[in-house]
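this one's structure only:
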């Protein structure tokens, strides 16, 4: 009779309730899956304890197993795998951070201004399109082969870009390069999530973002050598990343034959998502530049894109066996708001990284090297602030304070940046960038925790890939929207006699960059003022975008962070197994002792 005794514990609230069945003799080290509406059943032949919890954000850690259970010891296998991830992050960051300062040199060399904005947006769009697809593939084929394939695609695109003889050639090459870069970016976040528990991840994610700071000086190569070296340098870097990943990233791969794995790929969902992303970017690229916002050429692709995105969401709920987007991110308020805030932060962050160097080149007549130096606070400090905030999250186990601080700093920072002009002092130029960099970096490391905390560990890979997709897609939108704002402003502000000298059908702003220094006064001053007003218009819009991000954070909840990871993709040569098994055995023995004492008392 004693062996069949169980303890029934009920805990309810007015919102909802989740029923969890947990064994008292063999408790799960992972605890129940946090979900707002699902039932988690951990079956056992031993006596069970029933408990109902009702947090709309997440179920708490199972009481029988403390949340502070010893985490695995991190040995050489872990650190070498983590180093491989950081190297891949550095390689993929090289182009995003280097191209903006080199764009005038590229335009001058290839004599192409009509499609110059696509040099940046083609990379980010292809990158965004590939991130959820590679995340889906990684859940089926494993992390390592997808990372290696992404590195090879990136290297191929870099080789094609280095030899580009026209703007069209370069844009196609950048698209191939972006496909590889997107896969590397998405896989880096997923692999770190596989190896490090959420409660410990702040410092590791923060250090990974430091690779962006290390990669931010690449644009200076266009001053010291040809802009083609921006792409040539990727070849040995990619080779090194491939070698390091192939040799040291030894993580588990799901079993199964190729045919069964291909059948699991979410082909339809990825098609809907990629097609929607491409059409939305085409619409925004044309809006206000080639066609009016009300023109059918703008509205038709935009409406089609929205319809495809809606169809994607519905399809993901009902059909795929391995969905690209876990449904938890839609039904959980905090997770959903974190995705929206991530999208908004992507728009604001790329606007400062991509367009501030152009401001210095146009208004201060700076060379690519000088503009890179002037932009150091915004280009380099984002990563250190992200790293420091990761340490804070690691120690405090809370992500909302940093999210609030990041949004407030962004609103203030963009307010200051929007008033920069030719007469702005060095102190104002530096201080404004530091404020924006602080807000951006803090949000980059805070928002992923708001997504991951409510999501079950086995679905974190897909959730992180979808978040990375939204961040990259938003950067595409950020480049496109900012370019449209700049183009429309300078089109109105440039003197008519100067516009007549620009190539027909060109992007006026980018076409003007290489000509401003040679203009006579007072025409030069008029053009510089007009360009500065165009950049200011961008950052005034970004104040509102950052404000929307703050509203998202207001309605988030602080969800406890877990200490477990998904073992499906753990290290093969795990040096941590003895410690893990010891912790599990200790927890089981403690639970058995508690049960025996309880039965004796009864």
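Perfect, thanks for sending it. Bear in mind that the values here come from a model prediction, so they are computed numbers and not experimental data.

Every contact and neighbour count from this point should use C-alpha atoms.
Noted.

Residue 174 contacts residue 161, doesn't it?
Yes: if you go by CA atoms under 8 Å, residue 174 and residue 161 touch, sitting 6.5 Å apart.

Give me the more crowded residue out of those two.
Using other CA atoms under 10 Å, the more surrounded residue of residue 174 and residue 161 is residue 174, with 31 against 26.

Let's verify the more buried one: helix, strand, or coil?
Per DSSP: H, G, I helix; E, B strand; the rest coil, the secondary structure class of residue 174 is helix.

and the nearest residue to it once chain neighbours are set aside, how many neighbours?
Distances taken as CA to CA, 6 or more residues apart in numbering put residue 123 closest to residue 174, at 5.1 Å, once the chain neighbours are dropped. Neighbour count of residue 123, defined by other CA under 10 Å: 27.

what about residue 123, distance to residue 93?
Distance check for residue 123 against residue 93: by CA to CA, to the nearest Å, it reads 11 Å.

same thing with residue 246?
Distance of residue 246 to residue 93, given as CA to CA: 20 Å.

So between these two, which is more surrounded?
residue 93 (22 against 16).

Next SSE downstream of the helix or strand harbouring that one?
When elements are assigned from DSSP states H and E, residue 93 belongs to helix 76-110. Counting by DSSP H and E, the element after helix 76-110 in chain order, helix or strand, is helix 118-141.

Let me know the angle separating that following helix from helix 76-110.
With axes from the mean of the first three to the mean of the last three CA atoms, to 10 degrees defining the directions, helix 118-141 sits at 150 degrees from helix 76-110.

Need the residue closest to the centroid of the protein.
What sits nearest the mean C-alpha location of the chain, by CA atoms, centre = their mean, is residue 468, with 3.5 Å.

also this one, for the comparison:
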């Protein structure tokens, strides 16, 4: 089974594209596909196909990059993605224990939130740096930074130190996730990358499955600090493999030239808007009233920073983080909105389902990790299936529509969860929700990549990732706010049940999520039942939010257009010599599809 693909070519940028080796040999190359050059490439010139026509896969040999090298590259990329994805969910089952040990109930949301906010804020910056200095050195930097941040987290002696370490981890994780997707897009044709992206997203989902279990096992059996120590050997192995085998184009851009080319205004403004908006949303209603000057200033200035970011990208940046032309196409906008609704649903559900299990169902950290397995295993299986289906047929729209429908249905089913829900109901509902999220990891990205010029592929991919990461961060932060406000609303019920004022204080507001273990210490059966009902009711409000966004995603997915997934490919060249400044006229600024 040949895994070879073309190595970076060194000729004229407008040269005839070379074939990517189509891995599975699932069908004969018919020889009747036209060759599309990326020079002056316009998507609306592609031949239309009947909607029910199956696009046959191809088998094209090219031995310039061997099977073992591609296997080593994919192993290194998979390990890098694995640790980044693992750290998004591994803390979910351990967070109550960590918060209690470090004596900070208010830090519950920020153990996960700091990682996700930094992840979202940094993703486009990493892509911009890789366009300037090349993918390999920037990816190696991200792996090394993740290694160092994991040590900080493992050695944390208080909550501020842990949150700071998680923030640095998030910055590095943003680079890992974005650069891995971009490198796969650089290496393989649009058609073939569906297979490898499906594999990568399968690994992401498996990491999500293992995260709560590993986190719960370490927390119960050893120490929560091993959640972070485990990253070190994985990072080290990935770093060595990338150093030895990754052979993408290296532009050798000078340090000073590269620094001058960085979109500094865009970088600082996107950091500012992300952090300020998410901090404002997190503080509102929980830490401070929504009318508090702190909350209002954070949200208002965050929104103003977004206006400056748009101005910077349009007028100031020579090499922008986010080319605004990609937003002019209706299909592209639909892809971005679907990415947002998907990111909001999948990580929020992975993050808050363990809280439901530990509170309403009185599960231990390890048991809650096992209970969420139906969700993440369905997610993993369907993400891999999506890659195989798209590689085989070339059709992605049907996958997107099915995924958005299942996300809506699955999120709606979670609203039915309560303190007495049966195990069968818990398993079945999670399978539906997880299947929908698994189908949406990368098909919207393929729809986007097939609709933008080759030289904007990295920026479009990073923008897609930024929007999804922003949704993931907002999901955790807003979910925490909704949950805390819900527990505050049920405070009178807890007092009526006869719980002491001190106990009620522990079980409401910002302390509620960190004190789920207190439930098991309540001797009175009726009082314990009232507390579990309060937790389940507060979680129900989170599921309602996810269901509403799921409906939005389903509606918007209807505006994504169908494009031919080409088997022709020219590997992207990075560096300033290959980048066309925004100030120069572009031949293919917009790729609209009626």
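Great, that's in hand. These numbers were taken from a predicted model, which means no experiment stands behind them.

And the TM-score between these chains?
Remark: TM-score between the superposed chains equals 0.84 [TM-score structural alignment, normalised by the length of structure 2]; 525 aligned residues with a CA RMSD of 2.4 Å.

Make sure residue 179 of structure 1 is actually in contact with residue 127.
Yes: under the criterion of CA under 8 Å, residue 179 of structure 1 makes contact with residue 127 at 4.8 Å.

So those two - more neighbours on which side?
The neighbour count for residue 179 of structure 1 versus residue 127, taken as other CA under 10 Å, is higher for residue 127 (30 against 26).

what residue of structure 2 matches up with that one?
Residue pairing (TM-score structural alignment): residue 127 of structure 1 is matched to residue 119 of structure 2.

what do you get for residue 360 of structure 1?
So residue 360 of structure 1 corresponds to residue 357, using TM-score structural alignment.

Which is the succeeding secondary structure element to the helix or strand where its match lies?
Residue 357 of structure 2 is part of helix 330-359 when elements are defined by DSSP H and E. Heading C-terminal from helix 330-359 of structure 2, the first helix or strand you meet, by DSSP H and E, is helix 365-371.

quick one: that following helix to structure 1 mean distance?
Its aligned residues in structure 1 lie a mean 0.4 Å from helix 365-371 of structure 2 after superposition (mean CA distance after the TM-score superposition for structure 1).

Residues in contact with that helix: which ones?
If you take CA atoms under 8 Å, 6 or more residues apart in numbering as the criterion, helix 365-371 of structure 2 is touched by 93-94, 209-217, 219-220, 354, 357-358, 427.

Take those residues and keep only those in strands.
Residues of the contacts of helix 365-371 of structure 2 located in strands (DSSP state E): none.

What's the ChimeraX syntax to select whichever of the residues you listed are buried?
Only the buried entries of those go into this ChimeraX selection, using 16 or more other CA atoms under 10 Å:
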select :93,94,209,210,211,212,213,214,215,216,217,219,354,357,358
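
Can you list which of the contacts of helix 365-371 of structure 2 are found in helices?
Judged by DSSP state H, the contacts of helix 365-371 of structure 2 include 209-217, 219-220, 354, 357-358, 427 as members of helices.

Residue 257 of structure 2: how many residues sit nearby?
Per other CA under 10 Å, the neighbour tally for residue 257 of structure 2 reads 12.

Kindly apply the preceding question to residue 331 of structure 1 instead.
Look at residue 331 of structure 1: counted by other CA under 10 Å, it has 15 neighbours.

how about it, what's its match in structure 2?
In structure 2, residue 331 of structure 1 lands on residue 328 (TM-score structural alignment).

mind listing the strands for structure 1?
Taking DSSP E, the strands of structure 1 run over residues 8-9, 18-23, 40-41, 48-53.

Point out the most buried one among the ones you listed.
strand 18-23 (a mean of 21; mean count of other CA atoms under 10 Å).

Report the angle between that one and strand 48-53.
On the basis of the same axes, to 10 degrees, strand 18-23 of structure 1 is oriented at 160 degrees to strand 48-53.

which one in structure 2 is aligned with residue 199 of structure 1?
Under the alignment (TM-score structural alignment), residue 199 of structure 1 pairs with residue 191 of structure 2.

Excluding chain neighbours, what is closest to its match?
residue 565 (5.1 Å).

what do we get in structure 1 for the one you found?
Aligning on TM-score structural alignment places residue 565 of structure 2 opposite residue 561 in structure 1.

dump the residue contacts of that match.
Shown in contact with residue 561 of structure 1 (CA under 8 Å, 6+ apart): 198, 199, 397, 453.

And it, how far from residue 240 of structure 1?
With distances taken as CA to CA, residue 561 of structure 1 is found 35 Å from residue 240 of structure 1.
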